[in-house]
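[1] A structural model of the following input is requested.
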Amino acid sequence: MNFKYLAMNASLSLLMALPAFGAQKEMVTVVPRTHSVIEGSSEHKRINQDYMVTTQLLGFAVAPFFGLGLNLGMYLDRNDILQLEMASGVLPLIIANVRASVVGVNWKHFYGNSFYTKLGVDHRSITVENLDYENGQFTNSTVVGTANALTGNIAIGNQWQWDSFTMGCDWIGFNPSVLTLESKYRTTNMDPDEARDLNREWKSVAKTNSYQFMRFYLGASF
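    Purely as a prediction, here's the structure:
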């Protein structure tokens, strides 16, 4: 008996059988990844919410201008909200008022129960109003300077949910200037050199990066 011949045939048979074994499909059950949500938590209360309306009662949308605001939100899911925000404030001076307002769209993303980050873009407007003083009181205001810019909006905060009641605060945020839209200051009857210097300084206002602090808000989700 030729053992060498038998061994060669056995080897060839084994090699021919290997592809058949490799072609067999594995029966595997894939278990979906799950995330546990604590019953009664803010994350739990955000489930199945569609819209949010809140009012900014305290804070600085453009520091150091203290003001009020309005937020309108649409829930994409329990951890993502698309928002439209509006806020304005005034800094009163002796013979003038300086006003700041922002209108923007942003995306708020929650990391767990209440902590979130906010990313978006704002239209920021800063104006200066001269006040007319007559007979011991201010009678009129005239806008003499306007600086409009497109800015980014980056902030962190916490938002808590109790059934329909919503409360939160943007603790701190940064608004980098992206694009100057308008920058002008009325220089009628001013010395040409003074007017040139004032316009140069005023243009830098639109390019200034601004900050936001302690924007506390209350409202409802439904």
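
[2] make it CA atoms for all contacts and neighbour counts henceforth
    OK.

[3] Next, the buried residues of the longest helix seen in the chain.
    In the chain, ranked by residue count with DSSP state H as the criterion, the top helix is helix 3-22. Counting neighbours by 16 or more other Cα atoms under 10 Å, one finds that helix 3-22 has no buried residues.

[4] Could you also give me the structure for this second sequence? I'd like to compare it with the first:
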Amino acid sequence: MFKSIIPFALAATLSSYANAQLITPTDDPVIVKKSQSAIEEDSSEHKRMGKSYEVSLTPVAIGPIPGLNTGVNIATYLTRNAAVIFGYSLLVGGRSCWGAISCSDKGYAFELYYRQFFGNSFYVAGGLDQRYVSSHGSDDFTGESYSFDGETTAASVVIGNQWHWQRFVLGCDWFGLSVPISSRVSNVKTRGSYGYDFEDAKNALVTGTRPMALRVHVGMTF
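    Got it, this is the predicted structure:
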């Protein structure tokens, strides 16, 4: 009889010891495996979830019109990581002219972009710009001058980051390029030897590939 009781007693003792070891407090770290698809609760990617629209202002930017631009943007989210953006930009600071030469550039642009986020805040955006410009230059001493209107359809791509806090957003297109697909110049008027200056202005404003940089935007999501 005692021989049959001993194994049961030994098993009960070992079981009690194992349970005690399980509930004994320990300072050892607990490693939890995280799914690759998991999203951090306070991340910008998490804040984009459930958002449908975004409205933002661009106080100052380089491009898409050559020079300093300001603008407004409206975006609709297709998913938390993809959006279509419609923008309007206005030229507020044109090219610099030297000496007695004075010049004036005016312009505006419509933009249609697709923005794709990769991870938390980094994105690549690409699309089309439709730019309209007018330029005038003259020499105060000689009276020589030029003027023209220009229209450009360009393909553009930019890289940037955008951060989200509940509804508030802050982003920046760090760098990009605007490459003309088609262009047209009209109402050309030149006086004297300003043909060269006209060609230079046309290349800068209408036909040339232009950089875009530091296009900061601030806004709200809904």
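
[5] TM value for the aligned chains?
    The TM-score (TM-score structural alignment, normalised by the length of the first structure) is 0.70; 176 aligned residues with a Cα RMSD of 2.7 Å.

[6] Quick one: average offset of the next helix or strand after the longest helix of the first structure versus the second structure, please.
    Counting by DSSP states H and E, the next helix or strand C-terminal to helix 3-22 of the first structure is helix 42-46. Once the two models are superposed, helix 42-46 of the first structure sits on average 0.2 Å from its counterpart in the second structure (mean Cα distance after the TM-score superposition for the first structure).

[7] Which residue numbers in the second structure does helix 42-46 of the first structure align to?
    Mapped onto the second structure with TM-score structural alignment as the criterion, helix 42-46 of the first structure occupies residues 44-48.

[8] quick one on the thing from earlier: to the chain's geometric centre, what's the distance from the longest helix of the first structure?
    Computed by Cα atoms, centre = their mean, to the nearest Å, the chain-centroid distance of helix 3-22 of the first structure equals 66 Å.

[9] And the match of helix 42-46 of the first structure, how far out from the chain middle?
    Between the centre of stretch 44-48 of the second structure and the centre of its host chain there is 16 Å, according to Cα atoms, centre = their mean.

[10] ditto for stretch 47-57 of the first structure
    Distance, stretch centre to chain centre, for stretch 47-57 of the first structure: 15 Å (Cα atoms, centre = their mean).

[11] Buried residues, that stretch. List them.
    For stretch 47-57 of the first structure, by 16+ other Cα under 10 Å, it's 49, 51-56.

[12] what do you get for stretch 101-109 of the second structure?
    Going by 16+ other Cα under 10 Å, stretch 101-109 of the second structure has these buried residues: 101, 103, 105-109.

[13] Kindly indicate which of the residues you listed lies nearest Ser156 of the second structure.
    Closest approach to Ser156 of the second structure among these (Cα to Cα): Ala109, at 12.5 Å.

[14] so who does the closest residue to that closest one other than its chain neighbours touch?
    When the adjacent residues along the chain are set aside, Ala109 of the second structure lies closest to Arg131, with 4.2 Å between them (Cα to Cα, 6 or more residues apart in numbering). Applying Cα atoms under 8 Å, 6 or more residues apart in numbering, one finds that Arg131 of the second structure lies in contact with 64-65, 107-110, 151-154.

[15] can I get those residues in CSV with distance to Gly71 of the second structure?
    Compiled in CSV, those are given as follows (distance: Cα to Cα, whole Å):
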residue, distance to Gly71 of the second structure
Pro64, 10
Ile65, 11
Gly107, 12
Tyr108, 9
Ala109, 9
Phe110, 10
Glu151, 19
Thr152, 18
Thr153, 18
Ala154, 18
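
[16] Shared with the first structure, which of those?
    On the basis of both residues aligned by TM-score structural alignment, their matches' Cα atoms under 8 Å, what survives of the contacts of Arg131 of the second structure in the first structure is 107-110, 151-154.

[17] just those residues now: which is nearest Gly126 of the second structure?
    Looking at these and their distance to Gly126 of the second structure, the nearest is Ala154, at 10.7 Å (Cα to Cα).

[18] and Ile6 of the second structure, what helix or strand is that in?
    Assigned by DSSP H and E, Ile6 of the second structure belongs to helix 2-23.

[19] what about the residue nearest to Ala154 of the second structure when sequence neighbours are not counted, helix or strand, and which?
    The shortest distance from Ala154 of the second structure to any non-neighbouring residue, by Cα to Cα, 6+ apart, is to Pro180 (4.0 Å). Using DSSP H and E, the secondary-structure element containing Pro180 of the second structure is strand 168-191.

[20] Quick one: name whatever helix or strand follows that strand.
    Proceeding N to C from strand 168-191 of the second structure, the next assigned helix or strand is helix 195-202, under DSSP H and E.

[21] circling back: now check the first structure for the residue matching the residue nearest to Ala109 of the second structure.
    For Arg131 of the second structure, the aligned position in the first structure is occupied by Arg124, per TM-score structural alignment.

[22] quick revisit: mind listing what's buried along the strand holding Pro180 of the second structure?
    Within strand 168-191 of the second structure, the residues scored as buried using 16+ other Cα under 10 Å are 168-173, 175-180, 183, 190.

[23] Using TSV, lay out those together with distance to Arg210 of the second structure.
    Shown next, in TSV, are those (distance: Cα to Cα, whole Å):
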residue	distance to Arg210 of the second structure
Phe168	30
Val169	27
Leu170	24
Gly171	21
Cys172	18
Asp173	14
Phe175	11
Gly176	9
Leu177	6
Ser178	5
Val179	7
Pro180	9
Ser183	14
Thr190	25
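
[24] any idea what Lys153 of the second structure aligns with in the first structure?
    Careful, residue 153 of the second structure is Thr and not Lys. With TM-score structural alignment as the criterion, Thr153 of the second structure pairs with Leu150.

[25] residues in contact with that match?
    Leu150 of the first structure makes contact with 121-124, 177-181 under the criterion Cα under 8 Å, 6+ apart.

[26] Now for the match of Arg131 of the second structure, which secondary structure element holds it?
    Counting by DSSP H and E, Arg124 of the first structure is found in strand 115-134.
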